[in-house]
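Chemist: Okay, sequence plus prediction incoming.
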Amino acid sequence: MSSLKTMQNVLLILAAMFCTNTYSANYPERPLRLIVAFPAGGTSDTIARLLADRMSQKLGQPVTVENRTGANGIVGTQDARTANPDGYTIILVPSGHAINSTLNPAATYDPIKDFTMISLIGTVPMVVTAGSNLGAKNIAGLIETAKASEKKISYGSGGVGSSNQLATELFGAMAGISTLNHIPYRGDTPGIADLLGGHISFIFLNVPSALPLVKEGKLTALAITGAERSPLLPDVPTISETVPGYAAGSWHIIIGPAGIPEDRVAILSKTIVDIVHEPDFSDRLLGMGIDPVGSTPEELKTFMSQEIEKWKKVIEDADIKL
């Protein structure tokens, strides 16, 4: 009886291995859907369409981009969460995915447990940009001015709970500044207009938004929020060169509904990593101010856990509420 049971177990293992290999070999057999939780034309949408085109070539099946917008990405994310976990529906989400679960009651999902981690595409550092009214030429000057000021220095952001608000609050906490006044806008564009008009003193902007304004001399780049200097602004130091340990920015990841078979996840992840590391694709990302990464699912899970805890602390310490 024991030998028979052993033989049955061996046969079950072999059958499972055969099925898994067949599963991988036949996948994908039909088009894939790549959801973008934000409108067409934005950075997330642009990355998704570039990626979808390359994925279609490598996987031999069309990868269709579908914009599902609303509630700062929550609508599209919920749509992806409830999709069939067969590997044919995936979603590209930015850094708000690590923020919504703490800040927004509408995000009723767990940003890790309710999804399958696939790959981190890249990170996007910000530029601390200042107008002439601030008078600071570098990040040390901003810190000195803020600490010496009798009134609060106003900074702008793309809205309450936006990545640039949280990055600024983290900076203020680590630099020991308690005199910052947050002015939220409906997106960065009106904030930039007020910065140029002298109504606020500084704003953290993604590199693509800040670059032309800095190059034209309309705004001063005080520092980069990433761990390393940006190749697009090589002479601009990082905040961490003045405030050790500081690092912040946005990012873009690919995830799917929880429960996608591991072999299909492996195919998707490897495909994305290979694409991100292709020189011409990598150059496209760098030109958009995005530092290419391309991670394994395990690396993405670790990264996400760190980001969620990091921004949760900032939100709670700064008492940020929608």
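Modeler: Structure's in. What do you need?

Chemist: Please make it C-alpha for all contacts and neighbour counts, starting now.
Modeler: OK.

Chemist: Now do stretch 147-155: everything it contacts.
Modeler: Outside stretch 147-155, the residues that touch it by Cα atoms under 8 Å, 6 or more residues apart in numbering are 146, 177-183, 200-203.

Chemist: what about 10 Å?
Modeler: 130, 134, 141-143, 145-146, 165, 168, 175-184, 191, 195, 199-204 (Cα atoms under 10 Å, 6 or more residues apart in numbering).

Chemist: Among the residues you listed, name the buried ones.
Modeler: Buried subset of the contacts of stretch 147-155 (neighbour count, 16 or more other Cα atoms under 10 Å): 130, 134, 142-143, 145-146, 165, 168, 175, 177, 179-180, 182-184, 191, 195, 199-204.

Chemist: Following the chain onward from the strand or helix carrying Gly141, which element is next?
Modeler: Gly141 belongs to helix 139-148 when elements are defined using DSSP states H and E. Downstream of helix 139-148, the first helix or strand assigned by DSSP H and E is strand 153-157.

Chemist: So which elements touch the following helix or strand past that next one?
Modeler: Per DSSP H and E, the first helix or strand lying C-terminal to strand 153-157 is helix 163-175. Judged by 3 or more Cα pairs under 10 Å, 6 or more residues apart in numbering; DSSP states H and E, helix 163-175 is in contact with helix 97-103, strand 126-130, helix 139-148, strand 153-157, strand 180-184, strand 202-206, strand 250-257, helix 297-317.

Chemist: try it against this one:
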Amino acid sequence: MWKFVGAAALSLLLLFSPAAQSDDYPSKPIKLVVPFAPGGSVDIVARILSQRLSEDLGQSVVVENRAGAGGNIGFEAVAKAKPDGYTLGMASSTLAVNVSLYRSIGYDPLKDFAPISLVAMQPNVLMVNPSLPVKSVTELIAYAKANPGKLNFGSSGIGASQHLAAEMFKSRTGIEMIHVPYKGGGPAMADLVAGRIQLMFETIPNSLPYIQSGQLRALAVTVEERSGQLPDVPTVAEAGLAGFVSRGWLGVMAPAGTPQSIIDKMNAAVHKAVADPAITKRLVDLGLRIKLSTPAEFSAFIAREVADFRTLIADAKIPVE
């Protein structure tokens, strides 16, 4: 009898072991949490990925928007979810920023997640209202130094990638500009076009119609290589500010404690999805640069981003909420 009980217990242990769970993973729908409202870049990329992942995995990957508190509500929901691979999250640069912007966020970006893979980098473009008498980054710096504190730059809010890109630009050049935060990128862009603010860093897809129509003047893109959508616009480094790189990023993560076999399976699935030419084109058309990684590389990348943003936010004296 004891042999029978022992064998049964061993069978149960094997059945519920991480290896056994991952062998038939996924066996039910997967929830992909987006920490922001529908319609933004993080949400759009999540929906592009979820459709292809559903096809490849044979189970539905359902996007769930958990917006609020600058992304903290959604990130916390992922951090506290059961680590079984059935709740995943879309990570973004906001994950690395918020730990330095908020006194309490309900999660640790370095300890509470199991990174799966980077997906893409999201460059910004530096634009000015055409009424500003500058046509290059060098001329902008010279104008700002000659008119300290007279230039206003907009962003979609304190700590947003546009805001931090401008703060980095200020730090690297020694110029003085006034930050005007808005409740979203749309209102900020409207005021930039109207001339109520003079310049702004913004994602390429949101900026392109205004640049192409001549309503705004593009001076530079903020990554190492020129954008295929703006081939005639130099990088900030090409424009004279060597080493300047500022971009957002997107990736996929799971709660800490998720079995490594599941992390590896999802890493392979994400890579396969993004490698599909149709998916690649959709992401590139959004102004993104494909950047895949191993789980270990993504983990190390997040750690560097947390440290870099902490330094930038402290140096810029951005208030903690």
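Modeler: In hand now; what should we look at? This structure is a prediction, so every number in the text was calculated from the model and none was measured.

Chemist: on average, how far is the helix holding Gly141 of the first structure from the matching bit in the second structure?
Modeler: Average distance, helix 139-148 of the first structure versus aligned residues of the second structure after superposition (mean Cα distance after the TM-score superposition for the first structure): 1.0 Å.

Chemist: Just want the angle from that helix to strand 153-157.
Modeler: 120 degrees (axes from the mean of the first three to the mean of the last three Cα atoms, to 10 degrees).

Chemist: looking at the second structure, where would I find the counterpart of helix 139-148 of the first structure?
Modeler: Matched against the second structure by TM-score structural alignment, helix 139-148 of the first structure falls on residues 137-146.

Chemist: gap between the matching stretch and the chain center?
Modeler: In terms of Cα atoms, centre = their mean, to the nearest Å, the centre of stretch 137-146 of the second structure is found 29 Å from the chain centre.

Chemist: Ok, stretch 288-298 of the first structure next?
Modeler: The answer for stretch 288-298 of the first structure is 9 Å, by Cα atoms, centre = their mean.

Chemist: Where in the second structure does it align, residue-wise?
Modeler: Against the second structure, stretch 288-298 of the first structure falls on residues 286-296 (TM-score structural alignment).

Chemist: Buried residues, that stretch. List them.
Modeler: 286-295.

Chemist: between the residues you listed, which is closest to Asp264 of the second structure?
Modeler: Pro295 (7.7 Å; Cα to Cα).

Chemist: Not counting sequence-adjacent ones, nearest residue to the closest one?
Modeler: Ile116 (4.7 Å; Cα to Cα, 6 or more residues apart in numbering).

Chemist: The first structure: which residue goes with that neighbour?
Modeler: Checking TM-score structural alignment: Ile116 of the second structure goes with Ile118.

Chemist: What is whatever helix or strand that match lives in packed up against?
Modeler: In the assignment (DSSP H and E), Ile118 of the first structure maps to strand 115-124. Where contact means 3+ Cα pairs under 10 Å, 6+ apart, strand 115-124 of the first structure is packed against helix 43-59, helix 74-81, strand 89-94, strand 250-257, helix 262-276, helix 279-287, strand 291-292, helix 297-317.

Chemist: Can I get these in JSON lines including distance to Glu228 of the first structure?
Modeler: Listed next are those as JSON lines, based on distance: least, Cα to Cα, whole Å:
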{"stretch": "helix 43-59", "distance to Glu228 of the first structure": "21"}
{"stretch": "helix 74-81", "distance to Glu228 of the first structure": "31"}
{"stretch": "strand 89-94", "distance to Glu228 of the first structure": "20"}
{"stretch": "strand 250-257", "distance to Glu228 of the first structure": "14"}
{"stretch": "helix 262-276", "distance to Glu228 of the first structure": "19"}
{"stretch": "helix 279-287", "distance to Glu228 of the first structure": "13"}
{"stretch": "strand 291-292", "distance to Glu228 of the first structure": "10"}
{"stretch": "helix 297-317", "distance to Glu228 of the first structure": "17"}
